[in-house]
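Chemist: Next come a sequence and a model predicted from it.
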Amino acid sequence: MTGTPTEATHANPLRDPEDRRLPRIAGPSGMVLFGVTGDLARKKVMPAIYDLANRGLLPPGFSLVGFARRDWADQDFAQIVHDSVKEHARTEFREEVWRQLAEGFRFVPGDFSDDLAFDNLRRTIEELDQARGTGGNHAFYLSIPPKFFGDVVQQLQEHGLSRQTDGSWRRVVVEKPFGHDLASARELNDSLAQVFPTGSVFRIDHYLGKETVQNILAMRFANAMFEPIWNSNYVDHVQITMAEDIGIGGRAGYYDGIGAARDVIQNHLLQLMALVAMEEPSDFRAESLRREKEKVLAAVSLPRRLDLSTARGQYDDGWSGGVRVQGFHDEEGIPKASTTETYAAIKLGIDNRRWAGVPFYLRHGKRLGRRVTEVAVVFKRAPHLPFHASATEELTQNTLVVRVQPDEGLTIRFGSKVPGTSMEIRDVTMDFAYGGSFTESSPEAYERLILDVLLGDPPLFPRHEEVELSWKILDPILEHWARQDRNGKAKPEPYPAGTWGPASADKMLARDGRTWRRP
């Protein structure tokens, strides 16, 4: 990398570090996609690959090999990709781009225990190295249930598919959940580490690929106005919310027994918290970012009374988007006695000099009022207000809100004088929206992350240390809820679909003299 350390620090991560005007383009490479029949592959991975090719960010000889238990030929797989691209790609469909990309498509039928299929996969990759010039560089994308991760990576090792020769690379990509507790996460990490070196394992958290999430770092460290007040002297508390207006859909087989805390809080929301709370890294290399995030996660503390500082619920029937919807226990495949939570809220502290005494409230739920993900930093009230009491009745606390989705941007709420002869103060907001400020379109998260895999650029991928620290935070809460279920003391509280969660979540904040923001 050329340039001074300062230039490297502030380089656009979407651009070539040698020349920030140029996009980063992957070198000779290919990808093997396990689980090609799943929703994730069809709706996210395949369209993202096409969009990258359409933007000129993939090499001309890029190859994509599908692996599944289907009696398909190469052209059948190509048709599956074609249909997925036409339906879900962000960029326009261009026939010349499609033809070049489709020339590198291959399909290998078989299941995860089929030695002959993995032998066929090895021969297919060797043929692509010769025919497409992929240079022995291949990423194995495991878009499959985590229980099969160990089986697949073991087969890759036994058939020589994970072996890296001089000048080439092999990488593995895994999707969440990264285990269901600390013990299973460690077991998963061990099985991956036995086959692939740490730097070749990419754990995808698609939230970390979102432009607005990355903008948290830009906002904090590129502007002198925020960092001096980004501490317990000025911040009252932080709320991190991921609300969904949909139910579990057809995911009963996955969701029951997993729940809101494991599905979202353990990964997405704790990662957001780490980005908000971390110290400034020395640079934006992967190791520097991870080091600061790990310090935050290691400093997290749980309240003594988990019964008073956590809340969980299950959506009941109600109205969502003007449509009557059924409750969680009426969803197909959900047992009537299920205690899996569809809403979870927790209160955490961070025991370090910057954040001591500042509570972080994290919540996630399904069938809530609307779809929104945001980080709200709520500041303390001014220590002295030299105004008549009646002049500031509507004045609330200053708040900085990072909107992650769907309306990406940033809002600052502050008090301002109402026009007129009297000194009346009222809340106003100043709003920044990505769509209105930049002509460039934001890449979809999977585009950014897949390109990073092919480039071997891992800043946005959590390593196993971060995953294990996250489970250390969440495990005591899950164990507390499990004890409540066993003892019959408490179960998830019902809340009507279309509302903002169970009453216990409101009480959790009310005990601290606070309320949830209404996004």
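Modeler: Looks like it arrived, so ask away.
Chemist: C-alpha from now on. contacts and neighbour counts both.
Modeler: OK.
Chemist: give me the element the residue of the chain most remote from its centre is part of.
Modeler: Within the chain, Thr421 marks the point farthest from the mean C-alpha position, 49.5 Å out by CA atoms, centre = their mean. Assigned by DSSP states H and E, Thr421 falls within no helix or strand.
Chemist: to the chain's geometric centre, what's the distance from the one helix or strand Leu275 maps to?
Modeler: Here Leu275 sits within helix 270-277, counting by DSSP H and E. Relative to the centre of its chain, helix 270-277 is centred 11 Å away, using CA atoms, centre = their mean, to the nearest Å.
Chemist: So what touches it?
Modeler: Here helix 270-277 makes contact (CA atoms under 8 Å, 6 or more residues apart in numbering) with 208, 213, 216-217, 240, 293-294, 296-297, 355, 360, 375, 470.
Chemist: Could you rerun that using 7 Å?
Modeler: Helix 270-277 is contacted from outside by 216, 293, 296-297, 470, using CA atoms under 7 Å, 6 or more residues apart in numbering.
Chemist: what do you get for stretch 469-477?
Modeler: Outside stretch 469-477, the residues that touch it by CA under 7 Å, 6+ apart are 181-182, 266, 270, 297-298.
Chemist: Also stretch 281-300?
Modeler: Here stretch 281-300 makes contact (CA under 7 Å, 6+ apart) with 9, 274-275, 277-279, 348-352, 458-459, 466, 469-470.
Chemist: Next one for the comparison:
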Amino acid sequence: LALRFGNALLEAVWHHRWIASVDIMVAETDGVDGREGYYANYGALRDMVQNHILQLLCLIAMEPPSALDADSVRNEKLKVLRALRPMTAERVNHDSVRGVYRAGVVGGKPVVGFKAPTAEAEDCETYVALVAHIDNWRWAGVPFRLRTGKRMADRCSEVVITFRETSHWIFEQPTREKSTPNRLVFRLQPEENIELTLMSSLAAPEWGALELQPLPLDLSMPINLRRRIAYERLLLDAFHGNPALFVRNDEVEAAWTWIDSVADAWKQAGTPLQPYMAGSWGPEAAVSIAPEGSIGGRRRGRSGGGA
């Protein structure tokens, strides 16, 4: 909230005219060991997307609240959840991927694949990739790509804002098609970090031979200014009677309404589970959800692929 609404530079471009896509990923290296019974009834969609990822989406997409009191913030988050386009059986196999991890190697150690406790639980997903759309003026036409999974290559929580290209490209190197778009990356785990990628000339060539390269600007928070971890902040807010970061009942209902539309669409369309190797970045089928250059595509390239 502070970065979004406290900086005119960001708020001025925080809409569909300047933003091309938003990627939100919460990846975990842990499996579901000891929680198979729970996952049999919920899966990654209900366990992670319904709360963690949708809350991040709300904070990125919400309109400026009239004040920072709890109800003002919650009211704007609720509007986002209610503006989420319901998933349909006609679109679900194009806009989502379900996955389940198989045996692999995580952190240099071999791990077993997901073992369903019952026959009914064999259709339980440990990985989800979704394309969400928010039907309002600010986010018209902007895909929100949501991804989460167990037994991934690394533990991380990131939000990547990819901006649109400049309207007029005057440089020969790289060509417009091969240029890297501006990106703003919010890394939440394992450590908080902000990175802004711009295009710049890192050398000083002769006039007429100007070549641009991506220039990542690290905006890391100084060590002595590190904030409390998330649960410490929530506990302190609870002690002080500040409910702003706690979810209200109507938010929960709106989130579940959208999640249920995804689950129902999966059932109607018979969306299958795609296997992926533990220690990868998810099923190969998810490339359609996380194309090259997006958060998933970039990480997939570093680790050598999916299942």
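Modeler: Great, that's in hand. Please read these numbers as outputs of a predicted model, since none were measured by experiment.
Chemist: Could you tell me where the helix holding Leu275 of the first structure falls in the second structure?
Modeler: Using TM-score structural alignment, helix 270-277 of the first structure corresponds to residues 54-61 of the second structure.
Chemist: Now the matching stretch on the first structure. Mean distance?
Modeler: Taking mean CA distance after the TM-score superposition for the first structure, the mean distance separating stretch 54-61 of the second structure from the aligned residues in the first structure is 0.5 Å.
Chemist: now do stretch 94-102 of the second structure
Modeler: So stretch 94-102 of the second structure averages 0.5 Å relative to the first structure (mean CA distance after the TM-score superposition for the first structure).
Chemist: For the helix or strand just after the helix holding Leu275 of the first structure, buried residues please.
Modeler: Using DSSP H and E, the helix or strand that follows helix 270-277 of the first structure in sequence is helix 286-298. Neighbour-count burial for helix 286-298 of the first structure flags 289-290, 292-298 (criterion: 16 or more other CA atoms under 10 Å).
Chemist: about what we covered before: now the contacts of helix 270-277 of the first structure as TSV including distance to Phe105 of the first structure?
Modeler: As requested, those are exported to TSV (distance: CA to CA, whole Å):
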residue	distance to Phe105 of the first structure
Ile216	38
Lys293	39
Val296	43
Leu297	42
Ser470	38
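Chemist: Of those residues, which is the nearest to Asn398 of the first structure?
Modeler: Each of the contacts of helix 270-277 of the first structure was scored against Asn398 of the first structure by CA to CA, and Ile216 proved nearest at 17.9 Å.
Chemist: Val111 of the second structure: how many residues sit nearby?
Modeler: 19 (other CA atoms under 10 Å).
Chemist: and if you look at the one 4 residues further on?
Modeler: With neighbours defined by other CA under 10 Å, the count for Lys115 of the second structure comes to 15.
Chemist: That one and Arg164 of the second structure: what is the separation?
Modeler: Lys115 of the second structure is 43 Å from Arg164 of the second structure, where distance means CA to CA, to the nearest Å.
Chemist: between whichever helix in the first structure runs longest and helix 286-298, how many degrees?
Modeler: Secondary structure of the first structure per DSSP state H: the longest helix is helix 464-487. Note on geometry: by axes from the mean of the first three to the mean of the last three CA atoms, to 10 degrees, helix 464-487 of the first structure and helix 286-298 are set 30 degrees apart in direction.
Chemist: Give the next helix or strand downstream of helix 464-487 of the first structure.
Modeler: Counting by DSSP H and E, the next helix or strand C-terminal to helix 464-487 of the first structure is strand 493-496.
Chemist: counterpart of stretch 155-168 of the first structure in the second structure, which residues?
Modeler: Under TM-score structural alignment, there's no match for stretch 155-168 of the first structure.
Chemist: and if you look at stretch 491-502 of the first structure?
Modeler: Residue span in the second structure matched to stretch 491-502 of the first structure, by TM-score structural alignment: 272-283.
Chemist: still on that earlier bit, closest to Asp317 of the first structure among the buried residues of helix 286-298 of the first structure?
Modeler: Distance to Asp317 of the first structure, by CA to CA, is smallest for Leu297 among those, at 36.6 Å.
Chemist: And the helices in the stretch 151-300 of the first structure?
Modeler: 182-193, 211-221, 252-255, 259-260, 270-277, 286-298 (DSSP state H, counting those that start in this stretch).
Chemist: buried residues in the third one?
Modeler: Going by neighbour count (16+ other CA under 10 Å), the buried part of helix 252-255 of the first structure is 252, 255.
Chemist: compared with the second structure, how much does that helix deviate?
Modeler: Once fitted to the second structure, helix 252-255 of the first structure is off its aligned match by 1.7 Å on average (mean CA distance after the TM-score superposition for the first structure).
Chemist: what range in the second structure matches that helix?
Modeler: Using TM-score structural alignment, helix 252-255 of the first structure corresponds to residues 36-39 of the second structure.
Chemist: Need the contact partners of that stretch.
Modeler: Stretch 36-39 of the second structure is contacted from outside by 116-117, 124, using CA under 7 Å, 6+ apart.
Chemist: Reformat those residues as TSV; add secondary structure and distance to Trp14 of the second structure.
Modeler: Converted to TSV, these look like this (DSSP: H, G, I helix; E, B strand; the rest coil; distance: CA to CA, whole Å):
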residue	secondary structure	distance to Trp14 of the second structure
Ala116	coil	43
Pro117	coil	45
Cys124	coil	36
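Chemist: Make a ChimeraX selection of whichever of those residues turn out to be buried.
Modeler: Buried residues within those, by 16+ other CA under 10 Å, are selected in ChimeraX with:
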select :124
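Chemist: Kindly check the end-to-end length of stretch 245-256 of the first structure for me.
Modeler: Stretch 245-256 of the first structure stretches 18 Å from its first residue to its last (CA to CA).
Chemist: Also stretch 172-188 of the second structure?
Modeler: Distance across stretch 172-188 of the second structure, first residue to last, is 36 Å (CA to CA).
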